[in-house]
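In: Sharing a sequence plus its predicted fold:
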Amino acid sequence: MATQYATFAGGCFWCMVKPFDQYEGVQSVTSGYTGGQSVNPTYEEVCTNTTGHREAVQIEFDDEVISYKELLNIFWQVIDPTDAGGQFHDRGESYKTAIYTHSPQQHLEAEQSKNALQASGKFTSPIVTDILPAHPFYPAEEYHQQYYQKNPGHYARYSVGSGRVGFIEEHWGDRS
């Protein structure tokens, strides 16, 4: 087994766990914060949009079972890559999208996948998702972990009410 890490910011981290959790080869998906200056930030601090951190997920995966390219494809299909101000109803720096790369190879693959998505014509607006080097990742508070399993009713209402589900269905079809 060749364990690797992928780190993606896709808006509300509650909505970023389930899409990856269901794939063979994904060993864990942790909600947390990355990209900012403060050490061990709290949810309340990150929500002020003053820490530089973004809500993100860190995925531990076996690259002999699922590739980084496959994870990138999943990522693009669960965000709005054209929104520079956040994601859906969640606005501000802490909700902006990003791919945090852990190696030069990941950076190259992320750039290639972003360019391919732009060239595909799937979106008429530019793809604005940042590709950045990985920063220290701080796991979020326990009540945020695996939120879709702990609070399925609220999670379902939130993912629909935020506009995420409708956007995904419109651009990629039903992914539930």
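Out: Happy to help now that I have it.

In: Every contact and neighbour count from this point should use C-alpha atoms.
Out: Noted.

In: For the lengthiest helix in the chain, list every residue counted as buried.
Out: Counting by DSSP state H, the longest helix found in the chain is helix 104-120. By neighbour count with 16 or more other C-alpha atoms under 10 Å, helix 104-120 contains the buried residues Q106, H107, E109, A110, S113, K114, L117, Q118.

In: Save the residues you listed as TSV, and put in distance to D130 too.
Out: Converted to TSV, those look like this (distance: C-alpha to C-alpha, whole Å):
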residue	distance to D130
Q106	13
H107	11
E109	13
A110	10
S113	12
K114	10
L117	14
Q118	13
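
In: and of these, the nearest to I74?
Out: The shortest distance between I74 and any of these, using C-alpha to C-alpha, involves S113 and amounts to 11.2 Å.

In: gap between the closest residue to that closest one other than its chain neighbours and Q149?
Out: In space, not counting the residues next to it along the chain, S113 is nearest to L72; the distance is 7.2 Å by C-alpha to C-alpha, 6 or more residues apart in numbering. Taking C-alpha to C-alpha, to the nearest Å as the criterion, L72 is separated from Q149 by 23 Å.

In: adding another structure so you can compare the two:
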Amino acid sequence: MQILEKLKPLVLTGLIAVWFSAHGNPLHAQSTEVLTVAGGCFWCVESDFESVPGVVEAVSGYTGGTTANPTYKDVTRGGTGHYEAVQIVFDPAKVSRERLLELFFRSVDPTDPGGQFCDRGDSYRTAVFVSNSQERALAEQTKAQAQQDLGQKIVTPILPAKTFYQAEDYHQDYYKGDSLVFTRFGPKRQAAAYKRYRQACGRDAKVAQLWGDAAPFAKGH
């Protein structure tokens, strides 16, 4: 019996370790928050925000529409109601939701209702998705400040969050991928293809023209 009593703490510790392994660390899960935005090409939004200190990861996907489990072809063809969007997972102890929203508005052309840069159509429009009244108030406040700073009307809507569908694996971290892809520029590694696309699309040039020194990411490309 004494041996069993001594083993009990070890068994309990082992069971706790197994539970955490299966379910993840709830303390870690509670330490992060999510901001979902649409800013045109999700490769670019993902690339921009994964460079921000305090951002844990950015995930490309589709949201805002009515079609369940949409594919990339479904969304870009139109009719699904979905936006190309990105879920930004961040540590609020290191970067605030407000700061990320400020960066977002200044990393896109929020005056364009028909898409972003060379990418046209509903799926490429900008939007901010919110889950509650507190998030909405913050987004509206940040949008109003951005509009005042820009001196032009911002058309980016603040929308209620809907189901977020993660995009296909090949879209995730596309900007730093090493796979060989065939493009209009010829065969290239993903990272090189991404840089050529971003430059040809005119994203950074337009953002820099709009926001000047306030553009947080345009200078880095």
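Out: Thanks, I have the structure now. All values derive from a computational prediction rather than experimental measurement.

In: before we move on, the earlier item: could you list the residues in contact with the longest helix of structure 1?
Out: For helix 104-120 of structure 1, the external contacting residues (C-alpha atoms under 8 Å, 6 or more residues apart in numbering) are Y68, K69, L72, N73, I99, T101, P126, I127, I131, L132, P133.

In: the more surrounded of L72 and Q149 of structure 1?
Out: Comparing L72 of structure 1 with Q149 by neighbour count (other C-alpha atoms under 10 Å), the higher total belongs to L72, at 18 against 11.

In: what about the helices in structure 2?
Out: Taking DSSP H to define them, one finds helices in structure 2 at 2-23, 26-30, 42-49, 72-77, 97-105, 133-150, 190-201, 203-211.

In: Tell me which of those is the most buried.
Out: Comparing the helices of structure 2 by mean neighbour count (mean count of other C-alpha atoms under 10 Å), helix 42-49 ranks first with a mean of 23.

In: how about it, aligned to which bit of structure 1?
Out: Taking TM-score structural alignment as the measure, structure 1 aligns residues 13-20 with helix 42-49 of structure 2.

In: And the contacts of that stretch?
Out: Outside of stretch 13-20 of structure 1, the residues within contact range by C-alpha under 8 Å, 6+ apart are 10, 26, 29-32, 55-57, 59, 71, 74, 78, 144-148, 155, 159.

In: Spatially nearest residue to the residue nearest the centre of structure 2 (excluding sequence neighbours)?
Out: When C-alpha atoms, centre = their mean is applied to structure 2, the residue found nearest the centroid is V86 (2.6 Å). Closest residue to V86 of structure 2 apart from its sequence neighbours, by C-alpha to C-alpha, 6+ apart: S60 at 4.6 Å.

In: Translate the one you found into the numbering of structure 1.
Out: Under the alignment (TM-score structural alignment), S60 of structure 2 pairs with S31 of structure 1.

In: May I ask you to confirm that its match is in contact with Q145?
Out: Yes. Under the contact definition of C-alpha atoms under 8 Å, S31 of structure 1 touches Q145, with a separation of 5.8 Å.

In: So the two - more neighbours on which side?
Out: A side-by-side neighbour count of S31 of structure 1 and Q145, using other C-alpha under 10 Å, places S31 first with 29 against 19.

In: how far away is the more buried one from A84 of structure 1?
Out: Using C-alpha to C-alpha, one obtains 21 Å as the distance from S31 of structure 1 to A84 of structure 1.

In: now H171 of structure 1
Out: 18 Å.

In: Next: F137 of structure 1.
Out: Applying C-alpha to C-alpha, one obtains 22 Å for the distance of F137 of structure 1 from A84 of structure 1.

In: now K114 of structure 1
Out: In this structure, K114 of structure 1 and A84 of structure 1 are separated by 15 Å, where distance is defined by C-alpha to C-alpha.

In: contacting residues for the residue nearest to V86 of structure 2?
Out: For S60 of structure 2, the set of contacting residues under the criterion of C-alpha under 8 Å, 6+ apart consists of F42, W43, E46, E84, A85, V86, Q87, Q166, A167, H171, Q172.

In: would you list the helices of structure 2 in TSV and tack on distance to L180 of structure 2?
Out: Supplementary listing: the helices of structure 2 in TSV, determined by distance: least, C-alpha to C-alpha, whole Å:
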stretch	distance to L180 of structure 2
helix 2-23	35
helix 26-30	35
helix 42-49	16
helix 72-77	19
helix 97-105	30
helix 133-150	39
helix 190-201	6
helix 203-211	23
